[in-house]
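>>> Fold the following.
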Amino acid sequence: MTHADPTSIAGKRFPLRDSFTHVVIGAGEAGIAAARAAAASGERALLVDEHPLDPGLFGLDIPYLFGGRLDASTRQAARMEERIVAARPGLLQAMEEGVEVAIGTAAWGAFVKGPSSRALPVRMLGLADRDAAWLVGFERMTIATGARDVALPFPGWTLPGVMGAQGFDAALRLYGAFSGRRIAIIGGGALAQQAEAAARGTGLDVALRVAAPAPLRILGREEVTGLAWQQDGAWREAACDTVVLAVDTVPMVELPDLLGCAIGWDPAHGGFAPVVDAQGRSSLDGIAVRGEAAGTAAAQRAAWLDLALAADEALVCACEEVSAADLRALRPPRYLAAEGPEAGLARLGPPNQDQVKRLTRAGMGACQGRRCRESVHALLSRERPAPLASHRAPLRPLPLSVLAALEEDPALRANWTGWFGIAAQWLPHWEPAPPDAEYIGGRLSGGDVVK
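Below is the predicted model:
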């Protein structure tokens, strides 16, 4: 006998706030150009950008490594919106040409028909601002989310005052809210040169730039007070209140990966990058990737990461307190009081970052792996590049107050117990759950172990 699965999405309604022919994610130069081109061709276009951010995300270093160096002006939402529009004059042109623009709005997910979602009625984009989350339908999408920072886990890298090049640029150019005064820059390529030029152009004191890979120590107890680096066998120090990590950036591949676009390892374009043709078209019909989201400059981080990860005590995942030694030994979280396999990573077989995440919790913290992905990948890629760590929705942290405002079909809401680990999840869908059932360690209260 065939039983219908009530937890399936087949036949369920997904309330959409609106529908668009073309949605563009990211309002940098590439995104604005794509949105204007879509509107000019007669498409109904929506341009979305997550800036200005909810101030709470700055502390989580999402989407950039902000390092606690933005001042209190970022809490003034209206002023920040004015700053974003002033920094990106193309936004006004796009609006005048018929593009619908939503700033301060993050894309937390996108969903298309695929092997595990054949019953999805239409292509959907999940959006959220500070107050609510909602869904919109779309036919085509251009992803122009840009690049994110690469952290280097040298001693002291988690101190307030350690920023990435993208976070530093956003603090200066987008928000006009940088609170540091004297900076040190790490990196020898164009990214570091741009950061130095921007700093000097705004009157900041640049203490030094460490261009060649070298052992580093970031000094300070409560926040950054200086930088120490090794040169000619001796340690040198310089006072500063901010350290800008400007060795590399990597394409933001969260959304393309979530959608199912092909992603390849391409060090010439920053590392993992979407596979696109000359027009930016991805492997998924109707999905394009443009700008730095499709590829950045050639990766230069390998030598720096080798130096940073050489010490066993290097703190790779700050959110979950996972060290380089923990990862090499595949050591479970400390609260389990257990050891990893005798041979550590060598016992794992072909390296897989998702598996290592489950075993050690590296990458499972509030930053969603943005601060440690490259370090973990480097540790797993000693013989050959490890595969990409997968991405799942929501791609941005969403407060419960925002999720609660998401309009939902009552038929979907009725099956929350099948999705959120409540007792009935562990019963076949054709069996009713006991009244007031409680899931405790593999058992339904009052019943047998659920097979």
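
>>> When you work out contacts or count neighbours from here on, use the C-alpha atoms and nothing else.
Noted.

>>> L174 - how many residues pack around it?
For L174, the count of nearby residues is 21 (other CA atoms under 10 Å).

>>> Please read the previous query as pertaining to A38.
22.

>>> would it count as being in a helix?
Yes: assessed with DSSP: H, G, I helix; E, B strand; the rest coil, A38 lies in a helix.

>>> which residue sits closest to it in space, ignoring its chain neighbours?
Among residues not flanking A38 along the chain, A45 sits closest, at 6.3 Å (CA to CA, 6 or more residues apart in numbering).

>>> right, and the one you found touches S19 too?
No: with contact defined as CA atoms under 8 Å, A45 does not count as touching S19 (9.5 Å).

>>> okay, these two: which has more neighbours?
A45 (28 against 19).

>>> Quick check: the gap between the more buried one and L152.
Going from A45 to L152 by CA to CA, to the nearest Å gives 39 Å.

>>> same question, A366
For A366 relative to L152 (CA to CA), the value is 18 Å.

>>> what do you get for A393?
Distance of A393 to L152, computed by CA to CA: 26 Å.

>>> got it, and G280?
30 Å.

>>> just so I have it, where are all the helices in the protein?
29-40, 55-58, 77-87, 90-96, 165-169, 190-201, 254-259, 302-309, 324-328, 353-360, 373-380, 400-404, 410-413 (DSSP state H).

>>> Out of those helices, which is closest to G114?
Closest to G114 of the helices of the chain, according to CA to CA: helix 254-259, at 8.7 Å.

>>> other SSEs contacting that closest one?
strand 106-111 (3 or more CA pairs under 8 Å, 6 or more residues apart in numbering; DSSP states H and E).

>>> If we use 10 Å, what do you get?
strand 106-111, strand 133-143, strand 271-274, strand 287-289 (3 or more CA pairs under 10 Å, 6 or more residues apart in numbering; DSSP states H and E).

>>> So what touches that helix?
Around helix 254-259, the neighbours that count as contacts under CA atoms under 10 Å, 6 or more residues apart in numbering are 25, 107-114, 142-145, 261-263, 273-275, 282-284, 287-289, 293-294, 388-396.

>>> ok, now with 8 Å
With contact meaning CA atoms under 8 Å, 6 or more residues apart in numbering, helix 254-259 is reached by 109-112, 143, 262-263, 274, 289, 390-393, 395.

>>> Can I get the residues you listed in CSV including distance to H3?
Shown next, in CSV, are these (distance: CA to CA, whole Å):
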residue, distance to H3
G109, 31
A110, 30
F111, 26
V112, 26
I143, 40
A262, 35
I263, 38
P274, 40
V289, 41
S390, 32
H391, 32
R392, 29
A393, 29
L395, 34
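
>>> Second input sequence below; structure requested for side-by-side comparison:
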Amino acid sequence: MQASDPAALDGKLPAPESHVQVLVVGAGPAGLTAATELARNGVSVMLIDENPLDPHLVGLDVPLFFGGRAGSAVQNQARMVEQIVASDPAYEAAFEAGVDVGLGVTCWGVYLPGPASRALPGPVAALTDGARSWTVGFDRLLIAAGARDFVAFFDGADQPGVMGAQAFAALTDRYDAFDGRRLLVYGSGELGVRTAQRALDLGLEVAALVDVTDEPRAAPASINALRAKGVAIRTGVTVTAAARGALGVTSATLADRNGVTETFACDTICLALGRIPSIELFDSAGIEIVLEAGLGGYVPRSADGISTSSPLVFGLGDCIGVSEDLPSRADIEDEARRAAAIVMASLDGSPAVIGARTVPAQDQLAYRRHVIERMLESGGHEVLACQCEDVTRGDLAGIRPPRYLGCPASTGNRRDLKSHAAEGPLNHDQMKRLTRVSMGACQGRRCREQVALLMAIYGGMPSAAVPLAGYRPPVRPLPLSVLATMAETRAMADEWPVWFGIPTQWIPYGAIGTPEEDAMLATHMHL
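From the prediction side, this is the model:
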């Protein structure tokens, strides 16, 4: 029998702080309804939601593209909790059903049993409230993490006032903390129409609704209703620039295919170009991910729209696929009850009537690529592709090293995306390493999709040819001080000096060359 490694973690990890039958991540309408339904059927349920967000995350545009338009109210966490609970009566129903609700709690990692996780005491989720981190064990995990905004940059998009429609909805409906007065909405689909109408209902001004397509993408009746309220409708145009002011955006410049420009005064440019399923937890946990253009991009593989490749993990709502049509609250709740039934059947070991998943035929990737191509035509190559790392479209196309390294000594071997594509598929993770694109604190939430499309365009490849840039935990940016609060046993701490297999790196300087060094090596180091 092979001797066990005394430095291994097997049997040394502490037990999770708690254990539930079902952990639900995401307390939007879908997560609330599913959690309440499960609890009413006698299942122990923990429901967590990262809202209210730490204000620092809002500033980093995590998890949504807030674009500097969150008011100072987000600094008051207690008020935000009250605001969130008051925004949806379903919270009260969840409390009454016995759901253990944790607001302001983020799930930053999911760890499932497998070859690389044998030391775990079972399936666990890593959580944080911004002050500390801990783990919770679960029998089943239901992820209802929602969707984020598809972002496309133009000149001036890196200043306050350029934001996403999903973020606008969160700041207005959930937080009551939107800091703007006059919007231009970029995107004429149902998402754009709903965004413009939401703004008007709140007493805000909507200067225009614009799109690159020749005709509005939403139903004519919806477009005409906005036009009747004084909203200018412009099609066949793209946003080329946002004028800079002391507090951010002051106007938006549009250009048509002939170069004719038009300017609208506004303090906010709201991108309503599409929604991206939030699959970070699925992918980082090893769930099988596939590209479905009709479901908004990369999504968990699912036969029924709920189940995934792991029998322990389920998905619900926008995070498992979005369509261009926005579902009603009633439809969301019906789907949530179906998800609860599937999860309960899984717990019981009984078969569930699940039905087959229907994937819409619409190609959402084609529209997004059209947007990026038009913005390239009108805005050129020196517009930012990655705001965090100051990487331009031209930097990406030329695979230029990070600017802070200075110019390379020799450019004789310089490659570009087109030459790389001629030799094989392009890889987003490789571009991260070569240019630092998508490597910033926002973890690619501002640029991930537009960078992938730029790579495909510059490389002359189909959009689907660029694989997903992988996610790793933590799926939210966390201070090391928070991660350091994770519980560890004495048996774990005793063996930390052998990390990386370099014993002497942990010898105190004053002990080097003394008998104390020999004693430490003999006692603590396993060579």
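
>>> And the TM-score between them?
Laid over one another, the chains give 0.90 as their TM-score (TM-score structural alignment, normalised by the length of the first structure), with 430 aligned residues with a CA RMSD of 2.1 Å.

>>> now the helices and strands packed on helix 254-259 of the first structure in TSV, with mean neighbour count?
Shown next, in TSV, are these (neighbours: other CA atoms under 10 Å):
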stretch	mean neighbour count
strand 106-111	22
strand 133-143	22
strand 271-274	25
strand 287-289	26
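
>>> Let's have the ones you listed in JSON lines, adding distance to A414 of the first structure.
Output for those, formatted as JSON lines (distance: least, CA to CA, whole Å):
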{"stretch": "strand 106-111", "distance to A414 of the first structure": "21"}
{"stretch": "strand 133-143", "distance to A414 of the first structure": "19"}
{"stretch": "strand 271-274", "distance to A414 of the first structure": "37"}
{"stretch": "strand 287-289", "distance to A414 of the first structure": "33"}
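
>>> Now for V451 of the second structure: which residues touch it?
V451 of the second structure touches A385, C386, V437, S438, counting by CA under 8 Å, 6+ apart.

>>> Longest helix in the second structure, by number of residues?
The second structure, longest helix under DSSP H: helix 329-348.

>>> Centre of the chain to that one, how far?
24 Å (CA atoms, centre = their mean, to the nearest Å).

>>> How about stretch 52-61 of the first structure?
12 Å.

>>> Buried residues in that stretch, which are they?
Along stretch 52-61 of the first structure, these residues count as buried under the neighbour rule (16 or more other CA atoms under 10 Å): P52, L53, D54, P55, L57, F58, L60, D61.

>>> now those residues as a markdown table including distance to E321 of the first structure?
Below are these laid out as a markdown table (distance: CA to CA, whole Å):
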| residue | distance to E321 of the first structure |
| --- | --- |
| P52 | 30 |
| L53 | 26 |
| D54 | 26 |
| P55 | 24 |
| L57 | 20 |
| F58 | 20 |
| L60 | 15 |
| D61 | 16 |
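
>>> Closest one to R88 of the first structure out of these, please.
Once CA to CA is applied, the member of those that ends up nearest R88 of the first structure is P52, at 12.1 Å.

>>> between the helices and strands packed on helix 254-259 of the first structure, which one is nearest to R328 of the first structure?
strand 271-274 (22.0 Å).

>>> which residues in the second structure does that closest one match up with?
Aligned by TM-score structural alignment, strand 271-274 of the first structure falls on residues 297-300 of the second structure.

>>> Tell me which residues are up against the matching stretch.
276-277, 279, 282-283, 287-292, 308-309, 319-321, 364-365, 468.

>>> filter the residues you listed to the buried ones?
276-277, 279, 282-283, 287, 289, 292, 308-309, 319-321, 364-365, 468.

>>> From these, which land in strands?
Among these, the members found in strands (DSSP state E) are I276, P277, I289, E292.

>>> Which two of these have the greatest separation?
I276 and I289 (13.8 Å).

>>> Looking for the alignment partner of R414 of the second structure in the first structure.
Match for R414 of the second structure (TM-score structural alignment): E342.

>>> leaving aside the residues next to it on the chain, what's closest to its match?
Here the residue nearest E342 of the first structure, using CA to CA, 6+ apart, is A329, at 7.6 Å.

>>> How about G259 of the second structure?
Here the residue nearest G259 of the second structure, using CA to CA, 6+ apart, is S378, at 7.7 Å.

>>> Near A35 of the first structure, how many other residues are there?
If we define neighbours as other CA under 10 Å, then A35 of the first structure has 32 of them.

>>> who are the neighbours in contact with it?
H22, V23, V24, A45, L46, L47, A94, V99.

>>> what's the spacing between the fifth one and V136 of the first structure?
For L46 of the first structure, the distance to V136 of the first structure (CA to CA) stands at 10 Å.

>>> joint contacts of these two?
F20.

>>> returning to that earlier point: ok, of the buried residues of stretch 52-61 of the first structure, which one's closest to G167 of the first structure?
The closest of these, once distances to G167 of the first structure are taken by CA to CA, is D61, at 8.3 Å.

>>> The closest one is in contact with G67, isn't it?
Yes: counting by CA under 8 Å, G67 is a contact partner of D61 of the first structure at 7.0 Å.

>>> mind checking how far the residue minimising distance to the centre of the first structure is from S8 of the first structure?
Centroid check for the first structure by CA atoms, centre = their mean gives R370 as the closest residue, at 5.0 Å. Per CA to CA, R370 of the first structure is found 32 Å from S8 of the first structure.

>>> What of E321 of the first structure?
38 Å.

>>> Brilliant, that's me finished.
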